[in-house]
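Undergrad: Quick one: sequence and predicted model below, then my questions.
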Amino acid sequence: LSAVKYADLSQNRTSDYIFSYDKMLNLQGNTAPYLLYAYVRVQGISRKGEIDLDQLTNPRLILQEAPEITLAKHILALEEVLAEVTQDLYPNRLCQYLFELSQKFNQFLEQCPVLKAEEPIRTSRLVLCNLTARTLKLGLSLLGISVLERM
C-alpha cells in the first residue's frame, strides 16, 4: 500500500502517469521501497553504533568530508521544501526531497565510514545518521507512509 501511495504522490499532480506495479515496487529509483530501505539501513547503523543519542549532553556535528556537508545541508533544506509543498500543494516535491536525501545518505555511507571511524567523528556521524532517519521518518509520515524498523 505504501508503494502505491508514494507512487501517486511522487508524480506531479498536473501530469498523467502510467500505473505500474513493477516500477512502484522497485528497490531502485524514486520509490517507497527505496526510501524505506534507506530508513532501515540508517536504523541498522544506529543500532550497531550502540550509542544512546538522547543521553548525549552536547551532540556536535563535525563535518569535514564533502558528503557529510552535503547531507547536512540537505537535511536543513526540509523546512523550505515543506513551505513550498504547503504553499503550492505539490507533494511530489517532498517525495523528490526524500529521494535525494536517501541518495545523499548512500553517498555519505560509501565515502565516510561511520562505525569504524575514530571518536569524536564516529559519534558525529552517528548523530548525522540519526538526523537523516528522523527526517526520512517525518517526511514519510507527512505523506501518510509508516516506516519499517527492519526489511
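TA: That came through, no problem. Quantities reported herein were computed from a predicted structural model and do not represent experimental measurements. Residues are numbered from 1 along each chain as shown.

Undergrad: alpha carbons only for contacts and neighbour counts from here, please
TA: Will do.

Undergrad: Which of the helices or strands spans the residue nearest to the spatial centre of the chain?
TA: Geometric centre of the chain, nearest residue: Leu136, 3.8 Å, by C-alpha atoms, centre = their mean. Taking DSSP states H and E as the criterion, Leu136 maps to helix 121-142.

Undergrad: Can you list the helices and strands that that helix packs against?
TA: The helices and strands touching helix 121-142, judged by 3 or more C-alpha pairs under 8 Å, 6 or more residues apart in numbering; DSSP states H and E, are helix 32-49, helix 66-76, helix 92-111.

Undergrad: 7 Å instead, please
TA: In terms of contacts (3 or more C-alpha pairs under 7 Å, 6 or more residues apart in numbering; DSSP states H and E), helix 121-142 is packed against helix 32-49.

Undergrad: Now find how far off-centre the helix it packs on is within its chain.
TA: Relative to the mean C-alpha coordinate of its chain, helix 32-49 is positioned 9 Å out (C-alpha atoms, centre = their mean, to the nearest Å).

Undergrad: Equivalent analysis for stretch 110-118, please.
TA: Centre to centre, stretch against its chain (C-alpha atoms, centre = their mean), the figure for stretch 110-118 is 18 Å.

Undergrad: For it, which outside residues touch it?
TA: 49, 122, 125-126 (C-alpha atoms under 7 Å, 6 or more residues apart in numbering).

Undergrad: Could you do stretch 24-43 as well?
TA: The contact list for stretch 24-43, computed with C-alpha under 7 Å, 6+ apart, reads 2-4, 6-7, 99, 102, 129, 133, 136, 147-151.

Undergrad: Out of those residues, give me the two with the largest separation.
TA: Greatest spatial distance among the contacts of stretch 24-43 (C-alpha to C-alpha): Val4 and Cys129, at 27.1 Å.

Undergrad: Between these two, tell me which one has more neighbours.
TA: Cys129 (25 against 17; other C-alpha atoms under 10 Å).

Undergrad: okay, now the one to match up with it:
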Amino acid sequence: EFKNAEGNPLPVIVQKAGGGYLYATTDLAAMRYRSQALQADRVLYFVDQRQALHFQMAFEVARRAGFVHDGMQLEHMGFGTMNGADGRPFKTRDGGTVKLVDLLDEAEQRAYNLVKEKNPDLDEAELRQIARAVGISAVKYADLSKHRTSDYRFNFELMLSFEGNTAPYLLYAYTRVASVFRKLGKGIDETDGPIQLEAEQELALAARLAQFGETLNNVGEKGEPHLLCSYLYDLAGLFSSFYEHCPILAAETEQQKQSRLRLAALTGKTLKQGLQLLGLEPLERM
C-alpha cells in the first residue's frame, strides 16, 4: 500500500544487492528484540518527523513478519528542528552544526553571569552549582516546552529570562516556596492540619494542583512533554498570585497559616516532581 511519487510500489529494503544493510535492518532487529527479549508493550520512537514514512513502513514489515507480538504498540513521536534566532537552521559562523557540549557550556556561562549579577554575595562554588543547573535546565526546557512537532528558534536571551515560560522562571518559583519554609525553620514535609480554601487565589491554586495526575497521564499517552511544561508554568503563576494576595507567615489566624503552609508545601512538591520529570534540577535558592 506504500507508493512512490510515480505511483509505483515503494519497497522496504532490508539488505542491498551488494550485501549492505540499511536503517530498516537495524530498526527491524531492534523491534524483534524489544518484543521477544524485553517483552515491551509500547515503544515510542522520538525521531525527526521527516522520518514518518520510514517508520510507517518498518512498523508494517515488523507486524507482517511476526517480529512483534499482537499487543505491542509501535509509535513514531516525530519532532521538529531547532533553528537559529534568524529562523534558519542552527549553525555556527563557519557553517558547521553546533556541538551540544558547546551549547551547554555557553548556556552555563551566560547563566553564571546572570546569577552573579543578581546575587554578587554568593560564594563561587554555589554560584557555579546554580549556574550549571540553570544553564542546562534552560536548554532542556526550551526544547521540551515547545510542541514537539514544531520547529522553533533557539535564543539564549529568551531561554534564560526570569519572565515568561522558561526554566529560570519555574526554578525561581520553587525557590520561593523553599524560602517560606526556610524562614519558618521547618521542612516542606513538616506541615499538618486541614486545607481550608477561602480566597479565590487559594481556590484557583488548589484546583490546578488537583489536575497534576491528569496532566501526567496526558503527557504519557500523547508523548508531548510540553503539556507538563504548560501545566507547571500555570501552577507557578497561580502560586505567585496566591503568595501576593494570601499572606502565609502573617496569616490572620494560626489555622489559616497552617492551611496556607500546606497549600504552599503541596505546590512546592508538585513543582519539584514536575521539574525532575522534565530532567531539570530544582534549587533551594537562586
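TA: Now that the structure is in, tell me what you want to look at. It should be emphasised that the depicted structure is a prediction, and the values quoted were computed from it without experimental measurement.

Undergrad: Once they're superposed, what TM-score comes out?
TA: The TM-score (TM-score structural alignment, normalised by the length of structure 1) is 0.95; 150 aligned residues with a C-alpha RMSD of 1.3 Å.

Undergrad: about what we covered before: pretty sure the residue nearest to the centre of structure 1 is in contact with Glu100, am I right?
TA: No - here Leu136 of structure 1 does not reach Glu100: they are 10.7 Å apart, not a contact under C-alpha atoms under 7 Å.

Undergrad: Counterpart of Ala77 of structure 1 over in structure 2?
TA: Mapped onto structure 2 by TM-score structural alignment, Ala77 of structure 1 lines up with Gln211.

Undergrad: sorry, back to before: tilt between the helix holding Leu136 of structure 1 and helix 32-49?
TA: Comparing the axes of helix 121-142 of structure 1 and helix 32-49 via axes from the mean of the first three to the mean of the last three C-alpha atoms, to 10 degrees yields an angle of 150 degrees.

Undergrad: residue range for helix 121-142 of structure 1 in structure 2?
TA: Matched against structure 2 by TM-score structural alignment, helix 121-142 of structure 1 falls on residues 256-277.

Undergrad: post-alignment, that stretch versus structure 1, mean distance?
TA: Its matched residues in structure 1 lie on average 0.4 Å from stretch 256-277 of structure 2 after superposition (mean C-alpha distance after the TM-score superposition for structure 1).

Undergrad: And stretch 176-183 of structure 2, by the same measure?
TA: Taking mean C-alpha distance after the TM-score superposition for structure 1, the mean distance separating stretch 176-183 of structure 2 from the aligned residues in structure 1 is 1.0 Å.

Undergrad: Can you say which helix or strand has the aligned residue in structure 2 for Ala7 of structure 1 in it?
TA: By TM-score structural alignment, Ala7 of structure 1 lines up with Ala142 in structure 2. According to DSSP H and E, Ala142 of structure 2 maps onto helix 124-144.

Undergrad: how about the helix or strand following that helix, which residues of structure 1 does it hit?
TA: From helix 124-144 of structure 2 onward toward the C-terminus, using DSSP H and E, the following helix or strand is strand 152-153. The alignment of strand 152-153 of structure 2 onto structure 1 (TM-score structural alignment) covers residues 17-18.

Undergrad: can you give me the offset of the matching stretch from its chain's centre?
TA: For stretch 17-18 of structure 1, the separation from the chain centroid amounts to 25 Å (computed by C-alpha atoms, centre = their mean).

Undergrad: So what touches that stretch?
TA: Nothing outside stretch 17-18 of structure 1 qualifies as a contact, by C-alpha under 7 Å, 6+ apart.

Undergrad: related to what we said a few turns ago, quick one: buried residues of the helix holding Ala142 of structure 2?
TA: For helix 124-144 of structure 2, a neighbour-count test (16 or more other C-alpha atoms under 10 Å) marks 127-128, 130-144 as buried.

Undergrad: just stretch 143-151 of structure 1 next, same as before
TA: Neighbour counts using 16+ other C-alpha under 10 Å place 143, 145, 147 of stretch 143-151 of structure 1 among the buried residues.

Undergrad: Work out for me the element the last one sits within.
TA: Using DSSP H and E, Val147 of structure 1 falls within no helix or strand.

Undergrad: Next one: it from Lys23 of structure 1, what distance?
TA: Distance of Val147 of structure 1 to Lys23 of structure 1, computed by C-alpha to C-alpha, to the nearest Å: 20 Å.

Undergrad: what does the second one give?
TA: Counting by C-alpha to C-alpha, the separation of Ile145 of structure 1 from Lys23 of structure 1 is 18 Å.

Undergrad: Same question for Lys73 of structure 1.
TA: For Lys73 of structure 1, the distance to Lys23 of structure 1 equals 29 Å [C-alpha to C-alpha].

Undergrad: Counting neighbours, go ahead and name the busier of those two.
TA: Lys23 (16 against 12).

Undergrad: With adjacent residues omitted, what lies nearest to the more buried one?
TA: Thr31 (7.7 Å; C-alpha to C-alpha, 6 or more residues apart in numbering).
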